[in-house]
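Asker: mind looking at a prediction? Sequence and model below.
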Amino acid sequence: MIKLLHQQGRSWEEFWHPPELLDVYGLGEELLVQKWLPKLSSDPMQSTEKCSQDLQMLNDSLTKIFDGSLLNKTAVLNDFDKTVTLPLIDSQGSLNGGLLTGHTSYYGRWGECRKINYKLSNGNVWRGEIFRFFIGSLNQTTNRCAKAILGIDICLPKSCTAFEIKRRIQATKIPLLSNPICDVANNDSARTNQVDTGTYIVAIFVFFVLGFGIISGFVDYFLYNDLKDFVTIDEENIYWKIFFAFSLYRNTKGIFSTKGLNK
């Protein structure tokens, strides 16, 4: 952790300055409610209407729970608070130590977050999804983390994408943290099996080899002996060697052959 701070040109004493200490160790409920969720840009161009509505409902519920009115018994929990907000708070990651030993990933409770499934009065469904927030310096060129100090999981509405959350953060005029949120990711953005040009190239190559092997094996098994009666086949010819090298029949036969082995 100290090494990461020095790489960013920051001292340990600076990192533990009280306001920043609050920023880092407040990455749980305090970050979610008091730090950035109420300040997020409400510009409808930054996210879909469903995402905006779900975030607003969450913000209203969190504010009611944490502003003290609940403790003073001036507010009561409704179904949304009980079914969505409380499990959401309980499922998010929290900084529970280990920074000095290099522990920089604070995982949330994925199962609990994804169990959140609440049907709203308008027919929509509020579902939970874990998002990982990376805290550190931002590379302005790539718009990603130059060096992430740590990552923490927070449960948010599934109707939002990681890109939408990040865009809303960047569109916010008020600084959210002295350590900025330099990137946001969720399960969708973490997938590495998305179809792209490389996928098609590999698939075409695999199907070509497989198809050529089937054709070669068919000729080798069913037609080879008959062809020799009508056509002179020079098996030393390079083209025939290449053709039969792909034969599934010949290769399978060679794999299971015990010729020359001690029995």
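Answerer: It's in. Residues are numbered from 1 along each chain as shown.
Asker: drop to CA atoms for contacts and neighbour counts, all remaining ones
Answerer: Will do.
Asker: is residue 110 in contact with residue 130, as I believe?
Answerer: Yes. Residue 110 is in contact with residue 130 according to C-alpha atoms under 8 Å; the separation is 6.2 Å.
Asker: looking at the two, which has the bigger crowd around it?
Answerer: Set residue 110 next to residue 130 and count neighbours by other C-alpha atoms under 10 Å: residue 130 wins out with 28 against 18.
Asker: so which strand or helix has the more buried one?
Answerer: strand 125-139 (DSSP states H and E).
Asker: could you point out which element follows that strand?
Answerer: Under the assignment DSSP H and E, the closest C-terminal helix or strand after strand 125-139 is strand 144-157.
Asker: that next one vs strand 125-139, what angle?
Answerer: Taking axes from the mean of the first three to the mean of the last three C-alpha atoms, to 10 degrees, one finds strand 144-157 and strand 125-139 inclined to each other by 160 degrees.
Asker: continuing past strand 144-157, what's the next helix or strand?
Answerer: That would be, after strand 144-157 and using DSSP H and E, helix 162-171.
Asker: can you pull out the residues in contact with the next helix or strand after that next one?
Answerer: Downstream of helix 162-171, the first helix or strand assigned by DSSP H and E is strand 181-186. For strand 181-186, the surrounding residues in contact (C-alpha atoms under 8 Å, 6 or more residues apart in numbering) are 129-138, 143-145, 148, 161-163, 165-166, 169.
Asker: in addition, the following structure is provided for comparison:
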Amino acid sequence: MLQLTVFVEGPSDQDMVYALLEAMGVHQKARIAVLPLGGKRKIADRIRDLRNDDLNKFVALIDADEASVADSRELARRQLGSPQIDVFCAVPMIEAWIFADPEFAKATARSLHAREIIDRAPLPEMIPYPKQFALNVYGSSRFYPREATIDVNLAAARSPSLRAFIEGIVSLVGVDFSFKVPTSKLSDTRDVISTLLRELPQTTIVWKTMAGEKITAGDLAVAIAEGSALGNQYATQLLRVARDLIARQSD
């Protein structure tokens, strides 16, 4: 059987990766080892000379220092010495992934108030200090529900960096997994649009206003998530264009 080894920074990263891989059914295709090495430098040293082959697949996962998936993955590769194996990153850090599926996150929240806090939380990648947020919700370093199963489709729809990691694992291992958009569970159309924008490099110009102002993907993702006038204007225009395009294709 194929051996999949994922190198991560710490024990909390290890717990989250195991939760994801279990929910995806990766264990049916490969033996899994998730190894916490204690930081980026140690991961870089460990993976420097690694290569994938038919029986062994290697992946590195680290916390990001950029807001977009495209930017953060490129930076992560440089931080780890541009290795031959796949490198992924959690935006802004892996504790944010806990909240990509709110029901999963609420499974071991310490109180009703803590569960209400989770319900009011922004999209995972917009939580300013995910580790502190998790400590506030759980009251200890035991962040991850051990008996709950994460809804991978919902989590991937709400966190682009989590989706990128899952897509990489699917491609590497060949696990039979296809995404389904859980529209009934997404809280807001703004969440969907903001998440899609975060898949682009944050400095990419994605919109030019009537006044001639050029707006980047990163700024627009924040504006939409916050419900600002600029964000609402873009979301409305985008949906109208999509509506008209689909209508024309239906003729």
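Answerer: Received, thanks. Keep in mind the model is a prediction, meaning the values are calculated, not measured.
Asker: any idea what the TM-score comes out to?
Answerer: For these two chains in superposition, a TM-score of 0.27 is obtained (TM-score structural alignment, normalised by the length of the second structure); 125 aligned residues with a C-alpha RMSD of 6.6 Å.
Asker: ok so, going back, which strands or helices does the strand holding residue 130 of the first structure pack on?
Answerer: Under the contact definition 3 or more C-alpha pairs under 8 Å, 6 or more residues apart in numbering; DSSP states H and E, strand 125-139 of the first structure sits against helix 110-114, strand 117-119, strand 144-157, strand 181-186.
Asker: biggest helix in the second structure, by residue count?
Answerer: Ranked by residue count under DSSP state H, the longest helix found in the second structure is helix 229-249.
Asker: in that helix, what counts as buried?
Answerer: Going by neighbour count (16 or more other C-alpha atoms under 10 Å), the buried part of helix 229-249 of the second structure is 231-232, 234-235.
Asker: for the helix or strand residue 153 of the second structure falls within, packing partners?
Answerer: According to DSSP H and E, residue 153 of the second structure maps onto helix 152-158. Counting by 3+ C-alpha pairs under 8 Å, 6+ apart, the packing neighbours recorded for helix 152-158 of the second structure are helix 11-24, helix 160-173, helix 189-197.
Asker: which one, of those, ends up nearest to residue 132 of the second structure?
Answerer: Closest approach to residue 132 of the second structure among those is made by helix 11-24 (13.2 Å; C-alpha to C-alpha).
Asker: buried stuff in the helix or strand following that closest one?
Answerer: Using DSSP H and E, the helix or strand that follows helix 11-24 of the second structure towards the C-terminus is strand 30-36. Across strand 30-36 of the second structure, burial judged by 16+ other C-alpha under 10 Å covers 30, 32, 34-36.
Asker: kindly report the same for stretch 163-171 of the first structure.
Answerer: Quick answer for stretch 163-171 of the first structure (16+ other C-alpha under 10 Å): 163-170.
Asker: so which of these comes closest to residue 199 of the first structure?
Answerer: Closest to residue 199 of the first structure, out of all of those and judged by C-alpha to C-alpha, is residue 163, at 23.4 Å.
Asker: can you name the residues that contact that closest one?
Answerer: Per C-alpha under 8 Å, 6+ apart, neighbours of residue 163 of the first structure: 184-185.
Asker: and it, how far from residue 185 of the first structure?
Answerer: Applying C-alpha to C-alpha, to the nearest Å, the value for residue 163 of the first structure to residue 185 of the first structure is 8 Å.
Asker: can I get the helices and strands packed on strand 125-139 of the first structure in a markdown table with distance to residue 15 of the first structure?
Answerer: Converted to a markdown table, those look like this (distance: least, C-alpha to C-alpha, whole Å):
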| stretch | distance to residue 15 of the first structure |
| --- | --- |
| helix 110-114 | 30 |
| strand 117-119 | 39 |
| strand 144-157 | 11 |
| strand 181-186 | 16 |
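Asker: nearest to residue 52 of the first structure, out of those?
Answerer: Residue 52 of the first structure lies closest, by C-alpha to C-alpha, to one member of those: strand 144-157, at 9.5 Å.
Asker: can you give me the angle that closest one makes with helix 162-171?
Answerer: Using the same axes, to 10 degrees: strand 144-157 of the first structure against helix 162-171 is 110 degrees.
Asker: elements contacting strand 144-157 of the first structure?
Answerer: Against strand 144-157 of the first structure (3+ C-alpha pairs under 8 Å, 6+ apart) you get helix 2-7, helix 49-66, helix 86-91, strand 105-106, strand 125-139, strand 181-186.
Asker: mind checking those for the one nearest to residue 240 of the first structure?
Answerer: Of those, nearest to residue 240 of the first structure by C-alpha to C-alpha is strand 181-186, at 52.1 Å.
Asker: need the contact partners of the next helix or strand after that closest one.
Answerer: As assigned by DSSP H and E, the chain's next helix or strand after strand 181-186 of the first structure is helix 187-190. With contact meaning C-alpha under 8 Å, 6+ apart, helix 187-190 of the first structure is reached by 130-131, 162.
Asker: which helix or strand lies directly C-terminal to helix 187-190 of the first structure?
Answerer: That would be, after helix 187-190 of the first structure and using DSSP H and E, helix 197-218.
Asker: tell me the buried residues in that following helix?
Answerer: Neighbour counts using 16+ other C-alpha under 10 Å place 212-214, 216-217 of helix 197-218 of the first structure among the buried residues.
Asker: which among those gets closest to residue 201 of the first structure?
Answerer: Nearest member of those to residue 201 of the first structure, counting by C-alpha to C-alpha, is residue 212, at 16.5 Å.
Asker: now that closest one: how far from residue 226 of the first structure?
Answerer: 20 Å.
Asker: ok, residue 53 of the first structure next?
Answerer: 73 Å.
Asker: so between those two, which is more surrounded?
Answerer: residue 53 (14 against 10).
Asker: which ones are touching residue 29 of the first structure?
Answerer: residue 89.
Asker: would you mind measuring from it to residue 153 of the first structure?
Answerer: Distance from residue 29 of the first structure to residue 153 of the first structure, counting by C-alpha to C-alpha: 12 Å.
Asker: ok so, going back, in the strand holding residue 130 of the first structure, what's buried?
Answerer: Across strand 125-139 of the first structure, burial judged by 16+ other C-alpha under 10 Å covers 125-138.
Asker: any idea whether the closest residue to residue 56 of the second structure other than its chain neighbours is helix, strand or coil?
Answerer: Distances taken as C-alpha to C-alpha, 6 or more residues apart in numbering place residue 3 nearest to residue 56 of the second structure, at 4.9 Å, with adjacent residues excluded. Here residue 3 of the second structure is recorded as strand under DSSP: H, G, I helix; E, B strand; the rest coil.
Asker: isn't residue 3 of the second structure up against residue 172?
Answerer: No. Assessed by C-alpha under 8 Å, residue 3 of the second structure is found out of contact with residue 172, at 10.9 Å.
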